[in-house]
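>>> here are the coordinates; sequence isn't available:
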């Protein structure tokens, strides 16, 4: 690994909500909170790369994780600094030695199904076959713990709606919770945070990734790239997300609310405890 130190990051978090007037079903004017979506244009070594739409809670981590999940940088130590300035809506990334063939590697852009319109540079399936996920399991009791922790989590969604949340767990213990206008932004922010931690304590082997959004190919690939072998969603899974998850051996669990869930792929990683699910609902003839 390079001997460069970890990057220098600003801490340019922005207000997550703003208040506006709305009219309710009784014709009454009421003040409500809405998410404060804003544009952040990313420049790498003074070259404009992409504009991300974000809440702006952790913009430096978002940019770092974006570069990681786009496979534009291989190590966090390639980055010298990330400077975010909300007055101009820009994030300036400075690398130590530049990004090799950056024009060629960013020439093809795939627009994904991510809320807020996500995008992935290059072929979605590049390097998927080289991913080897660690051995890991999750018990049904731990899964219920994850779902309950999300239920109890204070969030922008509860006060303002219109955002997605993602979280990283060790077993059923929440390590980080992130919200943004798109789930792809939230997972990128988690990827950036993981990169800044001690690599010995932040491998994906004992981690579970949770998202409120559906499990698309983009979310599955990013989870696998982060080395996290188990993904949980309160939504479902797409056909391509399912195919990729099977290909890399990822455990995908969807429709996870209360004690209900569906394990779509990688069921061998889930240690079932059916007795915890309670009684089946009676079906009337």
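That came in fine, so what should we check first? In this text, all values refer to a predicted model and were calculated from it rather than measured experimentally.
>>> CA only for contacts and neighbour counts going forward, please
Will do.
>>> Can you tell me which residue sits nearest the middle of the chain?
The centre of the chain sits closest to residue 187, judged by Cα atoms, centre = their mean, with a distance of 1.3 Å.
>>> That residue touches residue 166, doesn't it?
Yes - counting by Cα atoms under 8 Å, residue 187 touches residue 166, with 6.3 Å between them.
>>> who touches both of these two?
Common neighbours of residue 187 and residue 166 (criterion: Cα atoms under 8 Å, 6 or more residues apart in numbering): residue 178.
>>> Just the helices from the stretch 51-200 of the chain, written as ranges.
59-69, 102-105, 140-152, 156-160, 183-196 (DSSP state H, counting those that start in this stretch).
>>> For residue 117, which of these is the nearest?
Ranking the helices of the stretch 51-200 of the chain by their distance to residue 117 (criterion: Cα to Cα) puts helix 183-196 first, at 8.8 Å.
>>> here comes the other one, which I'd like you to weigh against the first:
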């Protein structure tokens, strides 16, 4: 069974956090095409209801591998808590399938923030509160960020060769964030979950705990690059978003709006750049002119 990649100890956080990792993989009996019984593996999936200062907020369907990070990232990406300094504790209890968040003075009007909801294309139906679509106009990413082709290849190869829940049991998405080190990239966080929106929220939560800025980071997802993924990547200040899948029209429009570079169909040494081509530094041998 694979583990999540945490270069940060939750025990060192000023936020009081449980570390309530749920069982990630279950063994089940299956029958193959020849009628033979075998032991197979499937990922876990369970509901987690978030309570913000005792107010029920939302129920997420999750693998349960990084529940505290997921809750933090959800609150961050939905802009329901202005600063991590306002969060005192997150208590996850799998017996009650709940996550209780206690703040020291949350000033956001929760009723107003949650009055408009957009059901996204995220696996299991993600939800983005409507005001976020308006806030995208205020986001501008780095004008000077560059990415080298060799770093793109390294990231794709790392994901391809990494031990994962997907390889053992399938039915999950992965997201990862890498430090942009010029000609190479260094893995910082790797998360798998039943929905890509959960995986990206979990990474956002870990970045919040680490107080990591996004301008020198590269984000990778196994899922498609929708408007939801672009919004969340832009909110984290990350200028590069890579995927082995494709891009939607609205995702591309938003990427152009905030100057986010999108790489899709990443496989081996193949990729397609949909936006922000001026940020890519290619090997001279791979540059072709008509």
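Looks like it arrived, so ask away. Here the structure is a predicted model, which means the values were calculated and not measured.
>>> For residue 261 of the first structure, which of the helices of the stretch 51-200 of the first structure is the nearest?
So among the helices of the stretch 51-200 of the first structure, helix 140-152 is nearest, using Cα to Cα, at 9.3 Å.
>>> What is the closest one packed up against?
For helix 140-152 of the first structure, the packing partners by 3 or more Cα pairs under 8 Å, 6 or more residues apart in numbering; DSSP states H and E come out as strand 173-180.
>>> how about the nearest residue to the aligned partner of residue 166 of the first structure in the second structure, chain neighbours excluded?
Aligning on TM-score structural alignment places residue 166 of the first structure opposite residue 175 in the second structure. Using Cα to Cα, 6 or more residues apart in numbering and skipping residues adjacent in sequence, the residue nearest residue 175 of the second structure is residue 221, 4.4 Å away.
>>> Same check on residue 191 of the first structure?
Residue 191 of the first structure sits nearest to residue 65 (Cα to Cα, 6+ apart), 4.7 Å away.
>>> Could you verify my assumption that the one you found touches residue 184?
No - using Cα under 8 Å, residue 65 of the first structure is not in contact with residue 184, being 10.1 Å away.
>>> tell me, how many neighbours does the counterpart of the residue nearest to residue 175 of the second structure in the first structure end up with?
Counting by TM-score structural alignment, residue 221 of the second structure lines up with residue 211 in the first structure. With neighbours defined by other Cα atoms under 10 Å, the count for residue 211 of the first structure comes to 26.
>>> Then residue 78 of the second structure?
20.
>>> same thing with residue 176 of the first structure?
The number of residues near residue 176 of the first structure, taken as other Cα under 10 Å, comes to 15.
>>> how close does it get to residue 150 of the first structure?
11 Å (Cα to Cα, to the nearest Å).
>>> for residue 252 of the first structure, same thing?
Distance, residue 252 of the first structure to residue 150 of the first structure, using Cα to Cα: 17 Å.
>>> Neighbour count: these two, which is higher?
Relative neighbour count places residue 252 above the other of residue 252 of the first structure and residue 150, with 27 against 20, counting by other Cα under 10 Å.
>>> tell me the SS of that one?
Here residue 252 of the first structure is recorded as strand under DSSP: H, G, I helix; E, B strand; the rest coil.
>>> Distance of it relative to residue 149 of the first structure?
Counting by Cα to Cα, the gap from residue 252 of the first structure to residue 149 of the first structure is 18 Å.
>>> and if you look at residue 56 of the first structure?
From residue 56 of the first structure to residue 149 of the first structure the distance is 24 Å (Cα to Cα).
>>> Repeat that for residue 268 of the first structure.
Applying Cα to Cα, the value for residue 268 of the first structure to residue 149 of the first structure is 24 Å.
>>> Of the two, which one has the most company?
Shown here are residue 268 of the first structure and residue 149; by other Cα under 10 Å, residue 149 has more neighbours (16 against 13).
>>> Now which residue in the second structure aligns to the more buried one?
Using TM-score structural alignment, residue 149 of the first structure lines up with residue 158 in the second structure.
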